[in-house]
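**Q** predicted model follows, preceded by the sequence.
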Amino acid sequence: MRDSAPGAPAGPEDWPADTRTTLALNLTGTFDWDLDTGSLHLDDGGLAVFDLRPDEFDGRPAKLIDRLPRSEWTRLDAMVTQAMKDGRPRYGLYFRIRCRDGTLRWTHSQGRILRDPWGRAHRIIGIVRDATDELTGATGGNTPDTERHREASVVEETTAALANARSVRDVIDVLESARGVGRLGAVSLMMGFVEGNHLRQIAEGRTTSLVPELEFTRLDADFPMSEVVRTMTPRFFVSQQEFAARYPRLWPYIAPLNASAAAYLPLIAQGRAIGAIGLLFRDKYSFTPGEETLLTALTSTIAQSLQRAMLYEQEMELAESLQRFMLPHTIPSVAGLRSEVSYRPARQGRDIGGDWYDVIPLPGGRIAAVIGDVQGHDTHAAAVMGQLRIVLRAYAAEGHAASTVLARASTFLHDLDTDRFATCLYAEADPATGWLRLVRAGHLDPLLLSTDGLCRVLPVAGALPLGLPHLGPSDFPVTSLELAVGETLVMFTDGLVEQPRVDLDDGIRELVDAVGRGPEDLRLLADWVCEQPGGRSGVDDLALVLLRRETAPMPQPGRRLHQRVAAGDLKAIAGVRRLARSAVRSWNADSCADAVELVTQELTVNALRHTTGDALVTFRLLDGGDRRVRVEVEDGSTDPPKLSADEDIGLTGRGMLLVDRLADVWGVERQGSGKSVWAEFVAPTHYGEPEGPEPSP
């Protein structure tokens, strides 16, 4: 051992000795760390403790990292940071540094934390000293007490860290970190799990190469970890010769680590060995009874943590599999529209969530994008989510209006007799026109990303969440707008914007910024948004749906006809009926001609009799999985038509009751200061070109 620091005087010439001489003779130096500027001053004694020459240190703390093993630097940084956060005035700890010749030696640091009037730490003044003699017992000081304190600290810190480990990887990271077995001097960690009659290695240590059989070995193999699992008894080796003689096949792979001692211990939980752990040490030539007891106690704690982590991972895998099974496996492709979806399970807690998404092909070549969140984070929420998604998909595929789809889904959820409600955002898109119809039930507003990269929140009329009683289509207002070519609708659940102790509006602003800065490609954009650092805390799952209008289809003559009827002009009804029949015949949909003609008459008469102003009648042919004829009658009133059995049946027949019976599906949409009442009729499969000229509006 060294008796003095490089360049220190042999002894004091004057009595009493000055401070500098005293510090140098006791292998001690001082430091002054300015936290505001990041500058660190080390005197000559401090440089000697770190085995640095003055020209090798530039005043930056990062320069000292080269002198500390990574685990020691991590522990030192964590301890000092925690002392500053806790408001403590001082700290003290032991750590190891790596000397110029590669050897490790113990060092002790003690610092006084200076704070400003507001309590913020801005400066640390302290000492560093060589503690090698103190901890090896060469000085005959309080080594036993110090060693017992260190061992107790190892057990306490390792146990506390393992308590927060949720996965097997977390356990291994704790053991390999500064809080783990490295504090006992171990330079390599190996670990294996029992699987049937084999031992599968999950932590490989730091050997330059591995024996192939070690990755998956039989329990009766002649290897140390297999042996301690069989016997459930630890093995300690304190010489290279002993290890090489006992395991000659393994020794060539261990020798490059220059280990002088090894400890192999079984991992026992609930009376059985679930695996084994191996530790290699340098510059160690014996294990005291206290050290053997300490290692045995630690492995018991490690085994309990590993068993708990394995159960947690199994439950998480089951929960995530259930969640993903209930989500759609494929997304339909629709000409003119591109959609991308993404789902991320929660990474904290074992419960699954009720977030879901869906993209549904609709009659007439349209598409519906849905995103929602069932209340709760458990299997009950996931089960409700699965049922609600399927029911909502069925209602949408039947061609019902957006408000009707959500009203019926809400009734279904209420009738389930569950205490859960759900939020939902439903968007129906027509690629031919770019027209969007959105209904929002207690959910967050979507975002709209324009072609120039500008992203903003898109306000959508809100309604109560699904599952509440007595909600009908009129309780779910529709917001309509045109999606321009290149624009993207962004639908998401709150897991993407909610963070603990962060205002929801701030989270939404961060999302708006992230979407605006994201890549242009839709798939890359979905990954970018979900993987933003700090964008989510992991306490909740999240779902994302992106819907982009890519191209505007070529116009198809004869597929849309308009006729405006003046206010009160009931004589014009005959012309509207002729136009309806002519359009249907030209589209080879004769089988529904009578129904279309009669419903057009009822809708038009209803608009003229019960509203003021003109009525606009529109006929469309919708192509898709099934061809449909759609009739729309727009007027200037926002009052929806009433469906009742005792309606006046004079001039208008049975009115809206007749429309309900004849149309395959019908609905009402609010449009600015008015509304549009529409009805759709399934037409036969297109079997030829229209006969004769197209009707003119």
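**A** Sure thing, it's come through. Numbers count the residues shown, from 1 in each chain.
**Q** hey, let's count contacts and neighbours off CA atoms from now on
**A** Noted.
**Q** what residues sit buried inside the longest strand seen in the chain?
**A** Longest strand of the chain, by residue count under DSSP state E: strand 104-115. If you call a residue buried by 16 or more other C-alpha atoms under 10 Å, then strand 104-115 has these buried ones: 104-114.
**Q** the structure to be compared is supplied as follows:
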Amino acid sequence: MRTGEPLPPVEDVLAALATGLWRWDNRAGLVTFDVEAARLIGMPSPDGQPVTLTESGVRARFHPVDWNEIDGVVQLAVAEGTLAEARLRIMDERGRVIRTVRSRSKPVLHGDSPDSYELIGTLQEVTEPGPGAAYRTPLTGDWRRSREAFLLDAGRALAEAGSTEEVLRVAAGLSMPGFSPDGLVVFGVSGDRLNIIGHHGQHTDAVSPFTDMDLATDYPAAEVVRTGRAVYLSSPDEYQHRYPAAWPLAARFQRQSWAFLPLIVAGRTIGAWMAGFAYPVSFTPDERSVLTTVARMLAQALSRAVVTESERELTDGLQQSMLPNLGPEIPGMSVAARYVPTGGGLQVGGDWYDLIPLPTGRIALVIGDVQGHDVRAAGLMGQLRIALRAYASEGHRPDGVLSRASRFLHGIGDTAHGGNPEDPRFATCLYVEADPATGVLEFARAGHPDPAIRMADGTVLMRPTAGGLPLGIDPDADYPMTRLVLEPGETLLLCTDGLIETGGHDLDTGWARLRKTLESGPAETLEELADALVQAVHGPSSHHTTGPLADRREDDIALLLLRRTPLSAGPSSGRRTAMTIAQAEPERIAAARQQLRELLHDWADDDQVDSAVLLVSEMATNVLVHTDGDALMVAEVARSAEGPRRLRVEVADASDDLPHKRRPGELASSGRGLVLMELLAQRWGVDPQGNGKCIWFELYEPSGLSEPSAAGEDPAADVSRETEPPAPPVPPAP
């Protein structure tokens, strides 16, 4: 070709270079190849005309791994407006590779839809690299497998990150296959300002000029946020040429390549991510694909973390406004409380506690749980708490407070959700009125778990109390009261079912777990004991309503501890419990038997424990059968200065009729009570009182047997039954 002659047609030049042209219309789903491109894919044109195939027809000519790979490369090129470049293996009809071609194409968008585009590109045959260079080729199977494994690990780690700090820590630890940045920066957008929300591998002084910038700044991250397109800078010269104003600030890091990618969530750019490299990186399509995928996962993780942190901030504020301050110290008593929200959703539930000063000088302790774990449950909890405070401040007794609260909750349930009564809510509640001077506790219970008492020596008793239906079910429900006395040094535990049942436990196994913690937990301060109870379920806790626990929980946890100040700092020499068995509640005889067994958990002689339980059952049954009143059981274990421990059990009633010893026949159904008393008790008697009588018996722990086990251990595990216990000393007559 001489100088001045016209240039030959482009098709002839490309054909001379063994390069073909092709065009992929994504809207029509058709791909057109010129004569040379058709030859390269193994479908030569018989008449010298272009060949048009469907996408499925084209797919059959390429290796399936390469076809799947090119889809990601094309999507990346469409998103970034860059060239799509890839190597593709051509297959024959028998599935054999006949050649490898390199494709380079430019996407052309039609309209604003990213799914409506055309690709116009070239195909050129290339030689496959030898075995020694295979590992450096981005399209080898090893590289693909390592990239896929990396993306899976990165996606899992970012998905598990629960805070912005954790997301940044995960991003800093990413080791990308084949190339790894030595510096990372995450930029956030606030209005028209760009600021750094986290960085790794950067000196704080060096990044200070970038911490707060105007979005109009001539800086790659600012351009990325403005345009939503990635910026790749393969060399310092390219950086200096494109961004001369920012280059002097970036030069001090002595890096060779940079990638700035947008962080996009739901079509909105929330920031930018910079990856800096200490060595030159060409940013091939495969490398850009990895970086783009990581940026997308990073954007999603940061978005979730921001939402989670906002929810936690909202939760903390809501909890702080709803849960009370325990207020000033109570003379003669100390109080501790904990509230731990559930790990799901907004972490707001219906559990609450309260401490209410009463007009009489007493205090009321309230703990409850509104059905549900949502915002509505929290709202009802707040209303119910205010109502309970109002009723208590009016001077109503515990039963009256709960009766009014039940009517209140039933009333607002009828009008909830715009008058729709199909979603009623109920609440469980335990209301305790305490007299700091005497230790008298008066309970009213509405479907809530019973309280527990830790005695001064560490013995734990579950205290069954009379109760009624949960609040809000029946507006006319009654709530009978139970009176107990908290002795000096004893601790009362009130809690919601979250503390008991979390971790797959039911009420029985959950109480067994709590009993171990109560018996062996720290006794110096209530704060330490409260922490120990929460840690036994979920690990470290915080005071009151500070941040939520790290793990997810099935239910909220609320607990209240009330301790009566001990009379002396020395160890206690005894323990005592009392319980009323009403005529209308004969089933409480079983609770009395269980109460006595728990009181004697470390008694050295199991036979004596069985005898005591049998005698209590007989005495209480006689009261219910032969009188018209209730039975009051009082059991006490005391250790004298000299000699063994003594168990004394009294059952009092309001009848003046004294029991008489009888000689029942073999078929008699009654009359054996005093006979059993005489056979099993070491001392017993009947004492008339001003209003009724008291039947009592005493047992003395055999001192010849092994020492009683410590609180919480298996009672009498090593006791020998072959040794006859010595005769107990005769105490003075009562």
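**A** Happy to help now that I have it. What you see is a predicted model; the values in this text were computed from it and never measured.
**Q** could you get me the TM-score between them?
**A** The TM-score (TM-score structural alignment, normalised by the length of the first structure) is 0.54; 427 aligned residues with a C-alpha RMSD of 3.8 Å.
**Q** related to what we said a few turns ago, pull the most distant pair out of the buried residues of strand 104-115 of the first structure.
**A** Leu104 and Leu114 (30.9 Å; C-alpha to C-alpha).
**Q** so what's Leu135 of the first structure up against?
**A** Going by C-alpha atoms under 8 Å, 6 or more residues apart in numbering, Leu135 of the first structure touches 106, 143, 146-147.
**Q** quick one: the helix of greatest length in the first structure to the second structure mean distance?
**A** Longest helix in the first structure, counting residues (DSSP state H): helix 289-325. On superposition with the second structure, the mean distance recorded for helix 289-325 of the first structure (mean C-alpha distance after the TM-score superposition for the first structure) is 2.8 Å.
**Q** which part of the second structure lines up with the very next helix or strand once past that helix?
**A** Counting by DSSP states H and E, the next helix or strand C-terminal to helix 289-325 of the first structure is strand 337-344. Mapped onto the second structure using TM-score structural alignment, strand 337-344 of the first structure covers residues 333-340.
**Q** report the distance from the matching stretch to the chain centre.
**A** Counting by C-alpha atoms, centre = their mean, to the nearest Å, stretch 333-340 of the second structure is centred 21 Å from the centre of its parent chain.
**Q** on that earlier part again, residues in the second structure aligned with the longest strand of the first structure?
**A** Against the second structure, strand 104-115 of the first structure falls on no residues (TM-score structural alignment).
**Q** can you tell me what sits against that strand?
**A** 49, 84, 88-99, 121-132, 135.
**Q** what's the ChimeraX line that selects buried ones from the residues you listed?
**A** Here is the ChimeraX command that selects only those of the contacts of strand 104-115 of the first structure that count as buried (16+ other C-alpha under 10 Å):
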select :49,84,90,91,92,94,95,96,97,98,99,121,122,123,124,125,126,127,128,129,130,131,132,135
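**Q** can you pull the buried residues of stretch 161-173 of the first structure?
**A** Under 16+ other C-alpha under 10 Å, the buried positions of stretch 161-173 of the first structure are 161-162, 165-168, 170-173.
**Q** could I get those residues as TSV with distance to Glu227 of the first structure?
**A** Converted to TSV, these look like this (distance: C-alpha to C-alpha, whole Å):
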residue	distance to Glu227 of the first structure
Ala161	29
Leu162	26
Ala165	28
Arg166	28
Ser167	26
Val168	23
Asp170	26
Val171	23
Ile172	22
Asp173	25
